[in-house]
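# Next come a sequence and a model predicted from it.
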Amino acid sequence: MTEPASVSSSIPSTATGAPSRLRGKAGAITFGLVGYLFFVEFVSGVLQGYYVPLISDLVAYLGIRDADFNWFEAAQLLLSALVVPVLAKLGDMVGHKRILLISTVLTAGASWWLVFADTFWVFLIAWALQGFYVVWLPLEVALIFDRGRRTDTGASQTRRAAGYLVVALEAGAIAGALGGARIFAAFNENVALTLSIPAIAVTVAFFVIWFGVPESTPQPGRRLDTTGFVLLTIALLTVTSGLTFLRINGPATWWVYALMAAGLVLLYPFGRWVLKHPDPAIDLRVLRQPSMWPVQLTAGLVGISILGAQAPLSTFAGTDPANGFGLGLDASERSYIIGAYLVAMIIGALLFPLVSRRTTPRVAMIAATIAVAIGYLAFLVNNATVVGVTLNMVVAGIGSGALVAALPAAAAAAAPLGQTGIATGLTNTTKTIGGAFASAVFAVVLAMTAGQAVTETASTLGSYLVVFAICGGTAVVAAVALLVVPRLAFSDAPAEIDDAPVSRP
């Protein structure tokens, strides 16, 4: 496989002699493979950042209210929570590349549909279906780990490759956020032409995967646990729907709590079923192992800050200081803080494999969760200046970037043969559920105090401090949970940790 010069030149040589060692082993992870997937994740980042500066223009184009755009985000959130476990499991069964191609086709079709959608309901359906891209990263990590499993350094190489993929993801998000508004202006504010750019990018990504990415080795004799996935889907749909309606309808709506409670109750028959199934949708016996459940729990807890805290942070930075807090920044000024956070995530993703190599993956993950905790808890005492807020976000961003790369790689390393896809996919699902929970709770917390400050629509400083305390506190809980992980979990050969002979975990 030919190594793309443009990608390989952008990847730092963090392991002396690694390129020659990897190319010398059949089926090993190569920089060519990572380069192709780097492009795919860059496109994924573009999809996440491109539409953000266009929201106001899309609202006007569709003739809807600003609040109606919440339905687009909610629909895509629901889809991602539902489809990732199924597609990840199918990747284990029939090949991760094949499912990656199918999800890319679905994403491309939805992206092109958005180009021609000009009504609320049509746009809503297309926007939701575009959410199939959320399974790309879990499938890519599973595919990479499948290749590296045949070498003595598969786990560490997967961590390094996952770090590069997160770099691509965040770089794409930055490029999309910066490019969306500029392309809209260059096209004379033509919405259809503007929306065609991400559709073209996803289409190109399909051919990059098709021609550049090798297939993984699926395990024979597998079958899809349809009943298990139906039960899981109903439970997740019920819980996430309740969270969505809580955010939209407010805390006074009693039936949203009944909906969430019903979803939790439905997890019981799901658990009973999969414990009896020979090839379950999710193997709970694997999930309860000390090298797996803390990883999945951490994904859900950090999803609270990674996915749920962005809107409160934006509104906090934009709050008029006349209220006694806030920075009074406009949209363009807030984008600089967001940009610093994304750059910090890139730094964290690159640092994680280095710290893992010098300590252990467990120690590196604990350090990352502590960084997230410090960043958000610092808001309790350091929130009055732009420099202070930016510093908080950079610290939290370094930890968040490391965890986004670390969690799917750790889940893949802890999973038994044939379950890497579902293990990495679950980190995405639990992170999404954590984000949905946080979005609903934070929206309620801020709405309950809206209008109590000097500015008519502003919330109080106390409500924002509650949000930041939740983000920091859940990160502390994640760090404590990771202490349960065995010391040498997710590691390669013993020489990578120390010179003492130890068996592979």
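Looks like it came in fine.

# hey, let's count contacts and neighbours off CA atoms from now on
Will do.

# got the residue ranges for the helices in the stretch 351-500 of the chain?
For the stretch 351-500 of the chain, the helices defined by DSSP state H, counting those that start in this stretch occupy 361-377, 386-414, 420-448, 461-482.

# quick one, which of the ones you listed is nearest to residue 257?
In terms of Cα to Cα, the element of these nearest to residue 257 is helix 420-448, at 11.8 Å.

# Below is an additional structure, to be compared with the one above:
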Amino acid sequence: MARAVASTPARPASRAVVTPGLLLALLAYVETSSGVIQGSIIPVLPAVGERLGVDAAGLNWVNICQLLSSAVCVPVLARLGDRHGHRRLLRLTVTLTALGTVLVALAPTYPVLLVGRVLEGTLSVWLPLEFAIVRDRLPADRSGPAIARLTGCLVLGVTLGTLAVGLLARLSSDPRVLLALPAVLTLVCVPVVWRWVPESDRRAAPARPDLPGAVLLTLGLAALLVGLAQGSHLGWASVAFAAFMALAVVLLGTWAAVELRSTAPMVDLRFTCRRDVAPLYLAALGIGVALFGTQSAMATFNAADPGLGYGFGLGTIGVSLITLPTGISQFAGAWLHPRAARSLGAARAVAAAFLLAAAGYALLAACHAAIWQVVLATVIAGIGVGAVIAGLPVMVVAAADRADTGIASGVYQVARNVGGSTAGAVFAAVMTALPAAGATGRPSAGAYVTIWLICTALLLLGAALLATTPAAHSRD
């Protein structure tokens, strides 16, 4: 990011002494809670819609509101954290998210549910803010592994959230009971962050807010994400979908031009285009596809009636259980990545993880007739994906100025989310275009194989991108 001189104020007196180990444990709890929130909402949405009388189209907007809120909040709040204090913004967003989880759980009406989801969107900036705090407060040799493991806690939380609501559903079908779990976990995060998480010292140089950049980026991402989310309803070949995509291109292109001319841009595009950084952001798009884009496809494949020629006919609990090894393997990959990075070097370790993930998806495309085959393939892919999502942000953070850690990792987060959103839309189109013979509205086995092969190709491209970075030619 911009290499402006950052101020370093005196460290304020802390109300509690927090050791590096305790700080990591506290933030690990916060990120696991974030994952539980994200993993628990999707399985419960049908029950929420039934309780509030909302149809499938209305429930789609429940997810769109969260996506839009995330797209707006991550770059804006990450930059504010760099300039005004990362703990200050983490406190704000944790409090807003806690309020959102309560509103989502208890929502008496559809509009209240949407407000809750908008507030929950602020949790997407937690990781960038935490990365900045960790980088500032932990010794240099511990900050990288800590960042990797916080990412692992997030993916583990997603899996635990999905599994937990599936098990709770056997005791109660009331969505208010099911969504009480993420609400309680997040409410506990509020005193944790306010009482024990220390403030970072580094600050970006004072500057006027980049309002034009913030507005253009917000509108551009909104047009892109809404268009992708509504593509199946609008029609992929419709004028409306094309208009959304054209508007996104115009707005984001204008935003890029404005940022390049600004003396204090919200996002320093010259930094993002550096030879050692651009491949990381491009690779983030690819790993977003593998991490987020295949979630719905895997769930529908495992739940499909075997009479279609594929699938296992699993119910909600069965689908949750078959995905549990994937989440655990992603967590293991993230936890083990620091050791691989010490042995191979950061770039080589991430490139190797991309190759392992690609091998897992290739195996899945070739062998998926039995549950054990699917579990084996997704565990292999999960270890690779977990290591990638742990290692990429460490490299991004290391390349950025300390005072710009928040926005650098925030842009990475946005890139990964955009990759997942794009993949979700593309894969939905693939499943529509390749229907099963004699089963209206059901995708064929070939549709799933196509999706897994797309993931394989993008993961191989990610490995190639990492090989182009200067770090790939050293062991540092």
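Everything's here; your move. This is a predicted model, so every value here is computed, not measured.

# Got a TM-score for the pair?
Taking TM-score structural alignment, normalised by the length of structure 2 as the basis, the two superposed chains have a TM-score of 0.91; 459 aligned residues with a Cα RMSD of 2.2 Å.

# rewinding a little: mind putting the helices of the stretch 351-500 of structure 1 into JSON lines with distance to residue 312 of structure 1?
Shown next, in JSON lines, are those (distance: least, Cα to Cα, whole Å):
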{"stretch": "helix 361-377", "distance to residue 312 of structure 1": "12"}
{"stretch": "helix 386-414", "distance to residue 312 of structure 1": "13"}
{"stretch": "helix 420-448", "distance to residue 312 of structure 1": "7"}
{"stretch": "helix 461-482", "distance to residue 312 of structure 1": "7"}
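
# Tell me which of the ones you listed lies nearest to residue 218 of structure 1.
Here helix 420-448 is closest among the helices of the stretch 351-500 of structure 1 (Cα to Cα), at 10.3 Å.

# Give me the nearest residue to the spatially most central residue of structure 2, chain neighbours excluded.
The centre of structure 2 sits closest to residue 417, judged by Cα atoms, centre = their mean, with a distance of 5.3 Å. Nearest residue to residue 417 of structure 2, sequence neighbours excluded (Cα to Cα, 6 or more residues apart in numbering): residue 288, at 6.0 Å.

# Which residue of structure 1 sits opposite the one you found in the alignment?
The equivalent of residue 288 of structure 2 in structure 1 is residue 303 (alignment by TM-score structural alignment).

# on that earlier part again, residues contacting the counterpart of the residue nearest to the centre of structure 2 in structure 1?
Matched to structure 1 by TM-score structural alignment, residue 417 of structure 2 sits across from residue 432. When contacts are counted by Cα atoms under 8 Å, 6 or more residues apart in numbering, residue 432 of structure 1 touches 77, 80-81, 300, 303, 307.

# Closest one of these to residue 205 of structure 1?
Out of those, the member with the shortest distance to residue 205 of structure 1 (by Cα to Cα) is residue 80, at 19.5 Å.

# For the helix or strand where that closest one lies, list every residue counted as buried.
Using DSSP states H and E, the element containing residue 80 of structure 1 is helix 69-94. By neighbour count with 16 or more other Cα atoms under 10 Å, helix 69-94 of structure 1 contains the buried residues 69, 71-72, 74-94.

# any idea how far the alignment partner in structure 2 of residue 468 of structure 1 is from residue 441 of structure 2?
When structure 2 is aligned by TM-score structural alignment, residue 468 of structure 1 is paired with residue 452. In this view, residue 452 of structure 2 and residue 441 of structure 2 are 20 Å apart by Cα to Cα, to the nearest Å.

# Those two: who's more crowded?
Taking other Cα atoms under 10 Å, residue 452 of structure 2 and residue 441 do not tie; residue 452 has more neighbours (25 against 13).

# okay but the more buried one is in contact with residue 363, surely?
No. Residue 452 of structure 2 is beyond contact range of residue 363, at 9.2 Å (criterion: Cα atoms under 8 Å).
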